[in-house]
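# structure for the following, please:
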Amino acid sequence: MPVLPQIAGYADELTAIRRDFHEHPEIGFQEVRTSGIVAELLRKWGVDEVHTGIGKTGVVGIIKGNGEGGRTVGLRADMDALPMDELTNLPYSSKNPGAFHGCGHDSHTAMLLGAARYLASTRNFSGTAVLIFQPAEEGLGGARAMIADGLFERFPCDEIYGMHNNPLAPPEEFGIKPGPAMAGATFFDITINGVGSHGAMPHHSRDPIIIASALVQNLQTIVSRNVEATEPAVFSVTQIHSGSAYNVVPDKAVISGTIRYFSDHVRDVIHQRAEKICAGFAEAYEVEIIADLRPTFDVLMNDADLAEAYREAAGEIVGAAKATVTKDLMTGSEDFADMLKVVPGAYCTLGHKGDVPVHNPGFLLDDDMLPIGASIMARIVEKRMPL
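This is a model prediction of the structure:
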C-alpha cells in the first residue's frame, strides 16, 4: 500500500500548512498562533472533540471510529520551534527573529494534521483516536506539563505513537529501535562562589576560574572511571561564564552543560559523583559550590511489541524493505519519553531528502515526507483498532 490516496490528494495543502508554520515559528509555551490554527483545522475537518489549553498551549482532538470498540490509540506531534535564527534564505523563512523550526516540528504537526483529516473522514477503525499536539518539547517540559494537566486521565490511551523527521536517513526510510532508543538528559549549572580580588593581587582571592578549570577536568573523568564501559553515557561541559574585566579576579564562575544516559542507574551514578566532586572541591578550595543537576528528559523506551506493530504499519506505506529495525542508540533526547512512562507505545524516525542535520541554522525539510508520515500515523490507528 503506497501513500493513502485521500492523503495524497491533499498533500499540497499539507505543504502549505507546514510552510505557514515554518514562516511563523513559536518557541515553547508560546505556540498561541500554531495551536489556534491546529484547533481550527481539526474543527473544520469534523474531529469529534477539540480541547485546547492543555499544558498551557497543547491541543487534543478526539475521533471516534465507525466500529464498536473501547480501545484508544494516541498519536502525538510537537509544535514548538527552537530559539535560534534561520539561515536558509527560503522564501518562507522565519519571520520571527530568534525562532526557527530547525528541528522540523512544523512537519510533525502537519503530518498529524494530515492523519487527523483522513481519520475524521474515513473512520475505518473501531475505538477512539486521540490526537495530541504538544507544546514545548525542546527542553521546557511540554510533555510533563500536559501530563500534569491531566492528559491521560482526561483522554486515556491504551497505546501511543510518535514520529520525528530524519534528514540523515534515506528518504522514506522508517527506523525504529525496540527498548531503550533515545537518551535521558540532565541539564546542569554548577556555581562557584569564590572571592574576588585585584588582578595584580590574586593571592587575596579564591579564584573561581582556577577552580572551574580544575573542576571541568575532574568532571570529565566521571564517565570513564565510574560508568561501566558497556553502558553508554556522555558528560559535556558546554558553557563556562566568569569575569568582566582584564584586571579583576572575579568572585563567581558558572559551569553548565548536559549529561546523557540510557538507564536511571547510570544517571544516578553520574549525579552522585558530580555532587561529591563539587563538595570535595568546595572543601579543598574553601569556597561554596552549588551543583544544580536537573533531569529534563527520561530515557525513551519503546515497547518491543508496539514497535514491531508500528514497523509493520509503516511497511504497508513505504515497503517492507524501508521499514527497518535499528540497533543504534541515539544520544539525543525527546520528551515523548515522559508519555511513554505513562502509556506504552513507540517512537520512530522517518528519513527525507537533505544532508543538513537538525538544530542547524541551515536545516531544510523535504515536504515530500508529509503525506508519507501522515499515512503511517493513520495506518497504525487502523491496524491497531481494525473494524
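# please make it C-alpha for all contacts and neighbour counts, starting now.
Fine.
# in the protein, which spans are helices?
Secondary structure of the chain by DSSP state H: the helices cover 5-9, 11-23, 32-44, 105-122, 142-148, 151-154, 208-219, 221-226, 264-285, 304-318, 336-340, 369-384.
# list the buried residues for the second one?
Burial within helix 11-23, assessed by neighbour count using 16 or more other C-alpha atoms under 10 Å, is assigned to Ala11, Leu14, Thr15, Ile17, Arg18, Arg19, Asp20, Phe21, His22, Glu23.
# dump the helices of the chain into TSV; add distance to Lys95 as well.
Output for the helices of the chain, formatted as TSV (distance: least, C-alpha to C-alpha, whole Å):
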stretch	distance to Lys95
helix 5-9	29
helix 11-23	6
helix 32-44	13
helix 105-122	14
helix 142-148	24
helix 151-154	32
helix 208-219	39
helix 221-226	42
helix 264-285	39
helix 304-318	34
helix 336-340	28
helix 369-384	22
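# and this one, please, so the two structures can be compared:
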Amino acid sequence: MSLKEKLFKQLEENEGRMIEIRRHLHENPELSFKEEKTAQFIEEFYKDKDVTLTANVGNGYGIIVEIEGGAGDGPTIGLRADFDALPIQEEADVEFKSKNDGVMHACGHDGHTAYMLILGEALIDLKDEWKGKIKLIHQHAEEIPPGGAKSIVESGILDDLDEVYGIHLMPTLDNGDITLCPGEAMTGRSNFDLKIQGSGGHGAMPHTTHDALVAGGYFITSAQTIVSRRMNPNDSVTVSITAFEAPGGYNVIQDSVTLRGTVRYLSMDNKEPVYEEMVKIVKGLETAYDVECTLDYVYDYPVLYNTVEKIGEIETVLEESAGTYFDKVYRDKPQAASEDFAYYLEKTPGAFIFVGAKPEGVEKAYPNHHPKFEVNEKSLLISAKAMAEIVLNKVG
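Sure, this is the predicted structure:
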C-alpha cells in the first residue's frame, strides 16, 4: 500500500471523529483573541503525540505543532487552520447550535480546525514514511485586525518554512469543487472611522448650527467618487460605508456623527491612493460645513498573493484525483473578501485555495458571516485529502 493510500485510509476511518470535533467546536465558539478553551482543546489533542508543540505564539493563542519526518531530509512545509469565531447570533437550524450567546462559527473555522487535527494525527502516525518537516499552524484571531497571522510571522517561529498552504471552506461553491486563483486572489483591506464634530441645536433653527449630519451625508456620497472618478476602471477597488451613528430625537440636530467603513483593493498600488483621496474629501467637509473631522484610517490585511508556480503544481496534483474523492478542480476569479493568510504568503511561497461546502439539497447557500451559515460536512474529508495530496507532493 502506498503512503497516499495509507494516509487516505486513516483519514476515511476517522471521518466520524473529524465531524464530531467540528460539531464540538461549533457548539463552543470563541471570539478572536478570546479562544482560550479552543486552544486548550487543540493542545489536549496533541498531548502524548510525538510532536513539538509551542503554545501562545504571537499576540494570542496561536499554536505551532512541529512534526519531523523520519525518511530523511526534505522541505519544511507549513499548513494553516484558523480557529476563531464571529460576533453573530446563530440562526442555522442544526442540532449542534452555538451554546455561546451572540457568538457563532459563521466562517467555517471549526471545520478548518477539525480537518487539520485529523490530518495532523495521520501525518504523525505515518511520519517515518515521509521526509522533511511539517509545521501545523493553528491560528487564532483571523477575523479581527490586527489578526493573528502577522504576529505569528513576526515571532520568527516560521522562518524556516519553504512553503505554506491553507484551505478555506466555501458553502457558496458546490460541494466537490476545489478552486484555485494564481496571483492576486483576495483583496487587501483598510478600515476607517470618521468622527464629524459640528455644533448642534434646535431642529427648527438649523441656521444656528453647524450640521454634522449633513456633512456626514455628503461624505457618504462623495466617498463613492473615489472609486468612480479616482481609481483606474480596470482595478478592483471598493469603498463601503458600513455604519452611520447619529442617535437623536425629532427636534434636535446632533452635535456630532460617527461613520465607519471598509476599503478593499486587489492591488497594493491602490492602498495609499484611496486614503489620500479620502483625506482630501474630509478636508473639504471641514471647509464647506464648518465642522471638525477626525479620520482614523488603519491599513489592515494586505492583498493575498498566491505564488503562481505553486498554484500550477497544486492544479497538476489535484487534476489526477478529480472524479475520485472530489468532482473537479478549476481556476476561478479573485475573492472580494480579505484574509490574514496573506501575511504568510508575503514571506513564504505557497497558496490559499477554496473547497466547496454547499449543504445538501439547497439551491443557494448562505454565505460566510451569515447567521444561517452552514457547511456540508462531507467537505471536511475532501479538505483533508486535498491538503494531504499537496503535502505528499512535497514530502512523500
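# if we can go back for a sec, out of the helices of structure 1, which is closest to Pro178 of structure 1?
The closest of the helices of structure 1 to Pro178 of structure 1 is helix 304-318. By C-alpha to C-alpha, the value is 4.7 Å.
# give me the residues contacting that closest one.
Applying C-alpha atoms under 8 Å, 6 or more residues apart in numbering, the contact partners of helix 304-318 of structure 1 are 1-4, 172-179, 320-325, 344-347, 372, 375-376, 379-380, 383.
# between that helix and helix 369-384, how many degrees?
Calculated by axes from the mean of the first three to the mean of the last three C-alpha atoms, to 10 degrees, helix 304-318 of structure 1 forms an angle of 130 degrees with helix 369-384.
# so how far is Lys276 of structure 1 from the counterpart of Ala215 of structure 2 in structure 1?
Using TM-score structural alignment, the partner of Ala215 of structure 2 in structure 1 is Ile211. Ile211 of structure 1 sits 15 Å away from Lys276 of structure 1 when distances are taken as C-alpha to C-alpha, to the nearest Å.
# so the two - more neighbours on which side?
Neighbours per residue, other C-alpha atoms under 10 Å: of Ile211 of structure 1 and Lys276, the larger number sits with Ile211, 19 against 13.
# which residues does that one contact?
Counted by C-alpha under 8 Å, 6+ apart, Ile211 of structure 1 has contacts Ile192, Phe281, Tyr285.
# list the contacts for the residue nearest the centre of structure 1?
Residue closest to the average C-alpha location in structure 1 (C-alpha atoms, centre = their mean): Glu334, at 3.2 Å. By C-alpha under 8 Å, 6+ apart, the contact set of Glu334 of structure 1 is Glu137, Glu138, Met182, Ala183, Phe297, Asp298, Leu300.
# that one corresponds to which position in structure 2?
Taking TM-score structural alignment, the alignment pairs Glu334 of structure 1 with Glu339 from structure 2.
# which residue in structure 2 lines up with Val237 of structure 1?
Aligned counterpart of Val237 of structure 1 in structure 2: Ile241 (TM-score structural alignment).
# how many neighbours does the nearest residue to that match once chain neighbours are set aside have?
Leaving aside its chain neighbours, Ile241 of structure 2 sits nearest to Gly261 (4.2 Å; criterion: C-alpha to C-alpha, 6 or more residues apart in numbering). Using other C-alpha under 10 Å, Gly261 of structure 2 is surrounded by 17 other residues.
# for the equivalent of Gly261 of structure 2 over in structure 1, what are its contacts?
Aligned counterpart of Gly261 of structure 2 in structure 1: Gly257 (TM-score structural alignment). With contact taken as C-alpha under 8 Å, 6+ apart, Gly257 of structure 1 is in contact with Phe187, Phe188, Asp189, Phe235, Ser236, Val237, Thr238, Gln239.
# number of nearby residues for whichever residue in structure 2 pairs up with the second one?
Residue correspondence to structure 2 (TM-score structural alignment): Phe188 of structure 1 is matched to Phe192. Burial of Phe192 of structure 2 is recorded as 17 neighbouring residues (other C-alpha under 10 Å).
# before we move on, what about the one 10 residues further on?
His202 of structure 2: 14 surrounding residues under other C-alpha under 10 Å.
# tell me the contacts of the alignment partner in structure 1 of it?
Aligning on TM-score structural alignment places His202 of structure 2 opposite His198 in structure 1. Listed by C-alpha under 8 Å, 6+ apart, the contact set of His198 of structure 1 reads His204, Asn247, Val248, Val249.
# how near is the third one to Glu173 of structure 1?
When you say that, I think you mean Val248 of structure 1. As for Val248 of structure 1, its distance to Glu173 of structure 1 is 56 Å (criterion: C-alpha to C-alpha).
# what do you get for Cys157 of structure 1?
To Glu173 of structure 1, Cys157 of structure 1 is 27 Å away according to C-alpha to C-alpha.
# can you redo the contacts of His198 of structure 1 as JSON lines with neighbour count and distance to Met146 of structure 1?
Output for the contacts of His198 of structure 1, formatted as JSON lines (neighbours: other C-alpha atoms under 10 Å; distance: C-alpha to C-alpha, whole Å):
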{"residue": "His204", "neighbour count": "13", "distance to Met146 of structure 1": "51"}
{"residue": "Asn247", "neighbour count": "12", "distance to Met146 of structure 1": "49"}
{"residue": "Val248", "neighbour count": "15", "distance to Met146 of structure 1": "47"}
{"residue": "Val249", "neighbour count": "25", "distance to Met146 of structure 1": "45"}
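# which of these fall within strands?
Under the assignment DSSP state E, these contribute Val248, Val249 to strands.
# for Glu231 of structure 1, state which of the contacts of His198 of structure 1 is nearest.
Val249 (40.3 Å).
# out of the contacts of Ile211 of structure 1, which are buried?
Burial by neighbour count, 16+ other C-alpha under 10 Å: within these this picks out Ile192, Phe281.
# list the contacts of the aligned partner of Pro367 of structure 2 in structure 1.
Here Pro367 of structure 2 is matched to Pro357 in structure 1, going by TM-score structural alignment. Counting by C-alpha under 8 Å, 6+ apart, Pro357 of structure 1 touches Pro167, Leu168, Phe363.
# looking at the residues you listed, which has the most residues close by?
Neighbour counts for those, by other C-alpha under 10 Å, peak at Pro167, which reaches 22 neighbours.
# what's it aligned with over in structure 2?
In structure 2, the residue paired with Pro167 of structure 1 is Pro171, using TM-score structural alignment.
# burial count for Asp93 of structure 2?
Asp93 of structure 2 has 10 neighbours, counted by other C-alpha under 10 Å.
# ok, so what distance separates the counterpart of it in structure 1 from Met111 of structure 1?
Under the alignment (TM-score structural alignment), Asp93 of structure 2 pairs with Asn89 of structure 1. Asn89 of structure 1 sits 24 Å away from Met111 of structure 1 when distances are taken as C-alpha to C-alpha.
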